[in-house]
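Enquirer: Pasting the sequence and the predicted coordinates here, then a few questions.
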Amino acid sequence: MTPAPDRHPAGLSTLFLTEVWERLGFYILMAVLTLHMDKEMGWSDGTKGVVYGVFLAGCYFFPLAGGWLGDRVLGQIKTVRLGAALMTLGYVALGLSSRAHVALFGAGLCLIAVGTGILKVNISVLVGNLYVDRLHLRDAGFNFYYMGVNIGAAIAPIAATALGFWFGSYRPSFWVGALGMVMAQVVFYRGRGRLIQVNPLAAGAEDSTETMLPAESRQRVLVLLGLFLVAALFWTGFYQNGFAMTLFAERSTRVVPLLRPETYQFFQPAFILVLTPLILGVFTLLRTRSSEPSTPRKILLGMLVMGLAMLIMSLASRLGGNLDRPIMSPSWLIGVYGIITVAEVLISPLGQSFVTKVAPPHLRGRMMGGWFAATATGGYASGLIGSFYGRMPHHHYYLLLVGLLGCSALLALIQLPRLERYTA
């Protein structure tokens, strides 16, 4: 028997660089979207919140359709290229939009939401396909790929800040997003020969022989549905980074050199790059002492940490942020972004890992789609709740989020015995 290779496949660098460029464009958009709607479109907080929430929901609901396209119609490679082309057109439409051309703005967001959705799920499948013959390296490969996501996300707010200084407008950021997508397509096209377009189960992966009784399958689905509800409430709080916290940066935070409202979204991916190895190191140390918490307990801890972040934002609002005057120290937002990062590390990758472990073999794709749907629900809810940001004292707004996150933590605690049953 030929031993499994001990090196990462060459195609990983292609997908890594594709994602760096793709995420650069997407997170430039996320850095300026609320600000653009506020300053250049002149919309109310309520309108901005609805548009923001619907856009995020689309980005995370369309992976359900994208998975079907990749598996049944076009294949993963062609579907990724289609998604990238749609996103490029979307950024161009945004770059051409204005108060007099609102339809172009809406069309641009729709194209980017569809393109992101069908690209996102299929590029992840392509990463997994690379490791059919080297399963022992798959987790490390996904970690490396995730670094590409966060490198692009970290560069984007800095680029948006520089563009804002130079041009005094958010529209050039959309053109840079289009350029990023062109570069992503060039990288992907040149490296397409290194990619593998197969169904891993058909290639002999370990899950192909798994069977499960119908009753056990139903129990696992019910457990995951409960987890999805918890996750949706988490993302409701998490995506305030692009809405309420961006408005806090723009209206309530003291102006300092090199820090514009869109710059603050640099800190979260930067914290990811710094804190992830530290957090993993702590869990490795606990594992050697046989005291590492289970995955559900880590998720519960993440919900509590997220609640703490919103509680601190409530305090910052009470101490002056409510006035919508630029008097608050930037350290409030930077510190909260660090706390949110800890919560993200505890919930986002671990939640996906838990889904792949617990889901019945024949439902894994649909259950992962359910995870993305929970993300979409949270994204939409973040914008829906965001419509109240200007209608109540900001500290009450953040306390509302604390309450929702507290309910989700309680729900996770109630479900803990059932969740831990599948982590043994």
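Expert: In hand now; what should we look at?
Enquirer: from here on, contacts and neighbour counts on C-alpha atoms
Expert: Fine.
Enquirer: quick one: the helices in this structure?
Expert: Secondary structure of the chain (DSSP state H): helices at 11-39, 45-68, 76-96, 102-129, 138-167, 171-190, 214-238, 244-252, 267-288, 295-318, 330-358, 364-386, 394-420.
Enquirer: Compute the inter-axis angle for the fifth one and helix 171-190.
Expert: In other words, helix 138-167. Angle, helix 138-167 to helix 171-190, by axes from the mean of the first three to the mean of the last three C-alpha atoms, to 10 degrees: 150 degrees.
Enquirer: Next one for the comparison:
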Amino acid sequence: MFKGQPKGLYALALANTGERFGYYTMLAIFTLFLQAKFGFSASVTSNIFAGFLALVYFLPVLGGYLADKFGYGKMVTSGIIVMFLGYVFLAVPTGNDAAGIAAMVGALVLIALGTGLFKGNLQVMVGNLYDDPKYAAKRDTAFSIFYMAINIGALFAPKAAEKITEWYMGKTGFSYNGDIPALAHQYLDGNLTGDALAKFTDLAAAQGAQWADNLGEFANRYIACLAGSYHWGFAVACVSLVISMMIYVFGRKTFKHADVNAKQVAASGSKEAAVELTPEQTKSRVTALMLVFAVVIFFWMAFHQNGLTLTFFARDYTATTATGLTRIGFDVINLVLIIIAVYGLFSFFQSEKGRTKLTSGAVTVASLALLAWKYSAMGDASIAILPQKFQQFNPFFVVALTPVSMAVFGALAKRGKEPSAPRKIGIGMFIAALGFTIMALGSFGLPIPNDLASVTTDYRVTPNLLIGTYLVLTFAELFLSPMGISFVSKVAPPKYKGLMMGGWFAATAVGNYMVAIIGMLWGGLPLWVLWSILIVLCLVSALFIFSIMKKLENATA
């Protein structure tokens, strides 16, 4: 898996890990922040969230265009600086008035622009490492490793967000309750009556007996406290970007040779400059990429519900405590121990040296023993769950399952039966449909979101429903995302590498903006209907890509 890879891969991957840690810390709390601080409805929140994601993934088109002209490394460095400024502005506490909203929007634009300069061009440099015939056969494996590194950063992000929220609210005497912010805004707007008012009064009293008779002050203070904790969460991204920049600068000597675009290669007089595609070949490749881009739009529309409607579901419909074995997954240290055990086990079976096998076996046994000890120490007590904690399961599954997927693909490759990258994408769409089928089945009988304020019976479902969904969606992601990026880096005409990688992100941007469609429907429809819309879109996309498979595979021949 790691053997024989160029050193530049690890420097670029770790630089991306630092940046992604900050980004996903912010993303884990972003929709919660919008609703808690500004009192936005699900529809408004959905549009802001989707618009931001669309910018984040569309601006790599601009970043790729500029990189094809001026160089990838310059754009990556500029991107880190611009992102840093955006996170600084987002971390500064502001009011919840029009000026506060404007400051928030400005910060988001800077973050999106910086990401556009950084993300795609970093990945192009990874691809350039594998233009060397010595490493060409390891391209798909490399992007799986690179993608795994991204998710290592994402794995720890929700934990960081949770701890900051608990710390900041705890020092002011409050504790987190996901039901309070919406009810507090409704109370301040004068729209809270009947059972909903009684529910808010009980929740206020649970935070402190003095608040039951002073609901207005409680509402204002709680909103300000929770919003303040989120601002501190955004500051984490500033620190992570400093670390990312240090890794990039000090590791540059390992990938400097990959920081060249077609224009620079031509100017150098290198033999590589003589490699040219015919207009027909260029057209065929660009067409193939555009068809793939069209399909992945609907995957990202479905997948990035994790930051929107699946987060709403975690907050409003999922049990706020975990018991039994389920508790293991809500401690990030436990997840790390599982990852170590998985990698130790693979190393044990794949190693050729006895000493390495012995070390790998010992590491695996020690990790599992420590995990068992930590679980036994929990006793019978339940643990509280914050909704953002569910965001750690997707990156955990990516990191843990990457060696599994690579082993499976490697075994198939030895037999000459490994699916092509386009086929993997099609399979990924079918798996994504299965993931939302789990959500649809688990949502039958639940009240619609608009009725929740007056519901007093216990309707919350087991956390395992979301955990299982994230597991299946991660399988889909592993079939689609790293393989898609690898496909783009391989098929893109040399003159348009940056632009075509930007095109991949532009397709992602369209999908991310379409995330808002489900968010805007959130409220008046049964939940199983919302998930069924995504099931149908994923199935139709899968059928489409298999219908054009020959065209895609001929373009890569």
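Expert: Structure received. Model, not experiment: these values are computed from the prediction.
Enquirer: quick one: TM-score?
Expert: The TM-score (TM-score structural alignment, normalised by the length of structure 1) is 0.90; 418 aligned residues with a C-alpha RMSD of 2.6 Å.
Enquirer: With distance to residue 258 of structure 1 and mean neighbour count as added columns, please give the helices of structure 1 in JSON lines.
Expert: Shown next, in JSON lines, are the helices of structure 1 (distance: least, C-alpha to C-alpha, whole Å; neighbours: other C-alpha atoms under 10 Å):
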{"stretch": "helix 11-39", "distance to residue 258 of structure 1": "15", "mean neighbour count": "24"}
{"stretch": "helix 45-68", "distance to residue 258 of structure 1": "26", "mean neighbour count": "23"}
{"stretch": "helix 76-96", "distance to residue 258 of structure 1": "24", "mean neighbour count": "23"}
{"stretch": "helix 102-129", "distance to residue 258 of structure 1": "28", "mean neighbour count": "22"}
{"stretch": "helix 138-167", "distance to residue 258 of structure 1": "8", "mean neighbour count": "20"}
{"stretch": "helix 171-190", "distance to residue 258 of structure 1": "17", "mean neighbour count": "22"}
{"stretch": "helix 214-238", "distance to residue 258 of structure 1": "25", "mean neighbour count": "20"}
{"stretch": "helix 244-252", "distance to residue 258 of structure 1": "13", "mean neighbour count": "23"}
{"stretch": "helix 267-288", "distance to residue 258 of structure 1": "13", "mean neighbour count": "16"}
{"stretch": "helix 295-318", "distance to residue 258 of structure 1": "22", "mean neighbour count": "22"}
{"stretch": "helix 330-358", "distance to residue 258 of structure 1": "12", "mean neighbour count": "19"}
{"stretch": "helix 364-386", "distance to residue 258 of structure 1": "27", "mean neighbour count": "24"}
{"stretch": "helix 394-420", "distance to residue 258 of structure 1": "26", "mean neighbour count": "19"}
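Enquirer: Let's have those helices in a markdown table, adding distance to residue 200 of structure 1.
Expert: Shown next, in a markdown table, are these (distance: least, C-alpha to C-alpha, whole Å):
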| stretch | distance to residue 200 of structure 1 |
| --- | --- |
| helix 11-39 | 16 |
| helix 45-68 | 14 |
| helix 76-96 | 13 |
| helix 102-129 | 6 |
| helix 138-167 | 12 |
| helix 171-190 | 21 |
| helix 214-238 | 21 |
| helix 244-252 | 41 |
| helix 267-288 | 28 |
| helix 295-318 | 25 |
| helix 330-358 | 14 |
| helix 364-386 | 12 |
| helix 394-420 | 27 |
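Enquirer: which one of those helices lies closest to residue 198 of structure 1?
Expert: Of all the helices of structure 1, helix 102-129 sits nearest to residue 198 of structure 1, with 6.5 Å by C-alpha to C-alpha.
Enquirer: and that closest one, how far from structure 2 on average?
Expert: Per the superposition on structure 2, helix 102-129 of structure 1 and its aligned residues are separated by 1.7 Å on average (mean C-alpha distance after the TM-score superposition for structure 1).
Enquirer: quick one, that helix and helix 76-96 angle?
Expert: Computed by the same axes, to 10 degrees, the angle separating helix 102-129 of structure 1 from helix 76-96 equals 150 degrees.
Enquirer: roughly how far is helix 102-129 of structure 1 from the heart of the chain?
Expert: Taking C-alpha atoms, centre = their mean, to the nearest Å, the mean C-alpha location of helix 102-129 of structure 1 is offset from the chain mean by 13 Å.
Enquirer: Which strands or helices does that helix pack on?
Expert: helix 11-39, helix 45-68, helix 76-96, helix 138-167 (3 or more C-alpha pairs under 8 Å, 6 or more residues apart in numbering; DSSP states H and E).
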